[in-house]
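Chemist: structure, please.
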Amino acid sequence: MTCLVCGADTVKQQLDVGSHPVASFFLQEPNAVEKLHPIRLGQCGTCAVVQMMQPVPHHALIPPYDWLFAREPEEHLDQTVEDILAYGHINADSIVSGISYKDDTTIDRFRAKGFENGWRLELERDLDVSDPSASIETVQKLISSDRARKVAERHGPADLLIVRHIIEHAENLREFMAGLAALVAPNGLLMLEIPDCAANLCNADYCMVWEEHSLYFTPETFALVPTLGGFETLRLDVHPRPFENSIVLIARKTGAPGDVLPTSAALEQADLLARYAASYPVTKIELRRHLEKYRDVKGRIALFGAGHLAHAFANFIDVADLIDFVADDTPQKQGKFLPGARLPIRPSAALLDDGVTLCLLALSINNEDAVISRNRAFVDSGGTFRSIFRSSPRSIFAYDW
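Modeler: Sure, this is the predicted structure:
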């Protein structure tokens, strides 16, 4: 396979978690027909970037409804804004822009500091996409250099372009970076933010894998990306998070797009995916054995949070048949079924009503305490909450079986 980053034909498949439906395509009935996509990861032998062997095409990721919304971490954004301002490249007359709804809160922070000029790319206005359900999966596909130049001519090139949590979705990273470069003025700044996959790769956490992500970067491999758009890195920061750290990279546009030059730091991670893949069958076997025994002795098991993390756990770890249902209080999800696993989605009150004894948390680690607090009656009745993540202090992988 040709590498999505450096273009070399040296990507070797290491991990195959099977073929699965898109996590956001909730089923209306348990026996509905589903379209499956192969989920396989490889690592490039030239630049060491971990990536999907066959990225799911963007049109197959657009959900059949418009109420899904991803919330990205924001605790570090105030500091990031200060870091950008410290370079002195922009002032109150500068154009501060973004390409998706994920950039709005950062743009708002600049507006609060007097930056009134700017724009945010809109799918219908700027890319002629009228589907209300289309989102970042469509943005990453359509931002070509030609389209981007037209957007820049219409709105004015950005002196600072904010791009949060979309690079990892890119099907064609080289073309996407060229598109971003066309949106930025000469010597303008680019802020990129992505999830850091280093900890999950090292910890063998397979909930990291998501059909919407084509690329799985570490700080060392992400440092290779700016040159694809003709940018020079000014700083790269890693902001700690419980499940996935956030990598923020600030770069300046200095020239024409260039080729990726692998570094010794990136190549030192050449066996990262191989080690991650080697632990996969062992993880599946051991966890399944423990959950089977728990279910036989102590009773029913549920998941909490009907998102892509629960989808990955139930399907990739192959334990769906040991779980009774998924608890989730999102009104639009009620009465539907988790893709692949075909587990019913029920309100959290069902934990108590249906005699569940173990509930596995499949949502942001930051939100675990709040969920437990809202479901205190379940705990008081003898129920136990555990997390599906190895990095959580209440991880099921550290449970005293």
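
Chemist: C-alpha from now on. contacts and neighbour counts both.
Modeler: Fine.

Chemist: by contact count, what packs against the helix or strand that residue 285 is a member of?
Modeler: Element membership for residue 285 (DSSP states H and E) is helix 280-298. Using 3 or more Cα pairs under 8 Å, 6 or more residues apart in numbering; DSSP states H and E as the contact criterion, no helix or strand is in contact with helix 280-298.

Chemist: tell me the helix or strand right after that helix.
Modeler: By DSSP H and E, the next helix or strand past helix 280-298 is strand 300-304.

Chemist: how far away from the center of its chain is that following strand?
Modeler: 24 Å (Cα atoms, centre = their mean, to the nearest Å).

Chemist: show residues contacting that strand.
Modeler: 295, 310, 322-328, 348, 351, 355-363 (Cα atoms under 8 Å, 6 or more residues apart in numbering).

Chemist: quick one, it and helix 280-298 angle?
Modeler: 130 degrees (axes from the mean of the first three to the mean of the last three Cα atoms, to 10 degrees).

Chemist: now the second one, please; I'll put the structures next to each other:
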Amino acid sequence: MTCRLCGSAALHSVVDLGASPPCEHFLTAAELDLPEQTFPLHLRVCADCLLAQLPPLITPEETFTEYAYFSSFSTSWVAHAEKFVTEAAQRLGLDGDSFVVEVASNDGYLLQHVLARGIRCLGVEPSVNVGEAARAKGVPTVTEFLSPETGAKVRAEHGPADLVVANNVYAHIPDVLGFSQGLRALVAEDGWVSIEVQHLLTLVQQTQYDTIYHEHFQYYTVASAQRALASGGLTLLDVELLPTHGGSIRLWARPSEIAGEPGPRVAAILEEEAAAGLHTVAGYGEFARQVERVRRDLLRFLLDAAEAGKTVVGYGAPGKGNTLLNHCGIRPDLLRYTVDRNPYKHGRFTPGTRIPVLPVERIEADRPDYVLVLPWNLRAELTEQLRGVAEWGGRLVFPIPRLSIVDPAAGTAGGHNEVNP
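Modeler: Down below sits the predicted model:
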């Protein structure tokens, strides 16, 4: 294995999570008696360019041609997208003469807000089923993976984009160089590229290891993202820190020919990363030990709850939850089922751990003692949604960054933690 950004062979282990199946391959009932393929989940960091990465064992075509994730099922994520569109339009002066392209546009969750402002737009979405959902909303969408050739083709047919958006996709592509060149092909000579991606700094500091899964081929600091963008002819000019996905960065870049010097926020965050030790391999040394702490705490809680005769079910069936469930070896004896708002997953089973995925109404019908919230990054949204669990004395359990048992009636600010189930 060599670094996919710089080609170096100096890759050092960050954490080895064993082997697990692809996180979005939810099983049908007919597949439960069939063998299931698993792949190593071993994160390494390049000593030369500091890109943290997984080996490219699964191709994007295998994962994203048909996809189980629909962005619009998260109310807070749709609101986040609408806020971004409003602010970007103001920042860049976008109007009816502008053109916006979103790469990995999913089900139109963001571009619907661009359309509502009367701005011409186009989605580039590789998943056939998700792209169909976008077109059903009236969002123009082409079914393509981004490459330099795809970028040039879209530009030739639709014109250069004043803004290219790539939210939560820059980690999902093994060909960093080709994807970055594709972004450059799409954007106008005086245009902007905006990328949102999880920040490796918060991933490490808050032990968010469940976001390590095969769909994510790399994990970025601002330093490594700066190098990746430069490989495609783009210069990073500004960075925003976002709370999404447990802590993300929004990167603002322009074609290098006209970019100028990066703004002060870039230097400030680079300095913060360096102070945390993430600009050297040695800075990652404690992470694996913290991962094991999360695993032990969650298993101890589930085992104690089982011994006490308490019922524990899950909420959500996100990809990150499947990393956590597989790494901890959690099966239906400890987590009876999980629920999800996405009907695509209903009647299916989580990959590897084979936990049933049911409609959300099942929680109120069964009134469990504890609800393990797998999309912990949506804590505020889901604590409010699950406030009714308190009616029968139920509690919410958040596994990351530290095990937290919360009374949903108290809200996110006043919720209290308990020590024992």
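
Chemist: TM between them?
Modeler: The TM-score (TM-score structural alignment, normalised by the length of structure 1) is 0.81; 381 aligned residues with a Cα RMSD of 3.5 Å.

Chemist: if we can go back for a sec, what are the buried residues along the helix holding residue 285 of structure 1?
Modeler: Residues of helix 280-298 of structure 1 classed as buried: 280, 283-284, 287-288, 291, 294 (neighbour count, 16 or more other Cα atoms under 10 Å).

Chemist: same deal with stretch 44-57 of structure 2?
Modeler: By neighbour count on 16+ other Cα under 10 Å, the buried set for stretch 44-57 of structure 2 is 44-56.

Chemist: same check on stretch 90-100 of structure 1?
Modeler: Neighbour-count burial for stretch 90-100 of structure 1 [16+ other Cα under 10 Å]: 90, 94-100.

Chemist: the residues you listed in helices, which ones?
Modeler: Among these, DSSP state H puts none in helices.

Chemist: got a list of what the counterpart of residue 209 of structure 1 in structure 2 touches?
Modeler: When structure 2 is aligned by TM-score structural alignment, residue 209 of structure 1 is paired with residue 212. Counting by Cα under 8 Å, 6+ apart, residue 212 of structure 2 makes contact with 41, 43, 320, 323.

Chemist: if we use 10 Å, what do you get?
Modeler: By Cα atoms under 10 Å, 6 or more residues apart in numbering, the contact set of residue 212 of structure 2 is 15, 17, 23, 41-43, 53-54, 203, 218-219, 319-320, 323-324.

Chemist: got it, and residue 3 of structure 2?
Modeler: By Cα under 10 Å, 6+ apart, the contact set of residue 3 of structure 2 is 9-11, 44-55.

Chemist: check which helix or strand covers it.
Modeler: Using DSSP H and E, residue 3 of structure 2 falls within no helix or strand.

Chemist: what about it, distance to residue 41 of structure 2?
Modeler: Applying Cα to Cα, to the nearest Å, the value for residue 3 of structure 2 to residue 41 of structure 2 is 16 Å.

Chemist: distance between the ends of stretch 18-34 of structure 1?
Modeler: End-to-end distance of stretch 18-34 of structure 1 (Cα to Cα): 14 Å.

Chemist: grab the nearest non-local neighbour of residue 181 of structure 1.
Modeler: residue 229 (5.4 Å; Cα to Cα, 6 or more residues apart in numbering).

Chemist: next: residue 82 of structure 2.
Modeler: Nearest residue to residue 82 of structure 2 in three dimensions, chain neighbours excluded: residue 113, at 5.8 Å (Cα to Cα, 6+ apart).

Chemist: wait, a helix at the one you found?
Modeler: Yes. According to DSSP: H, G, I helix; E, B strand; the rest coil, residue 113 of structure 2 belongs to a helix.

Chemist: so it makes contact with residue 87?
Modeler: No. Judged on Cα atoms under 10 Å, residue 113 of structure 2 makes no contact with residue 87 at a distance of 11.6 Å.
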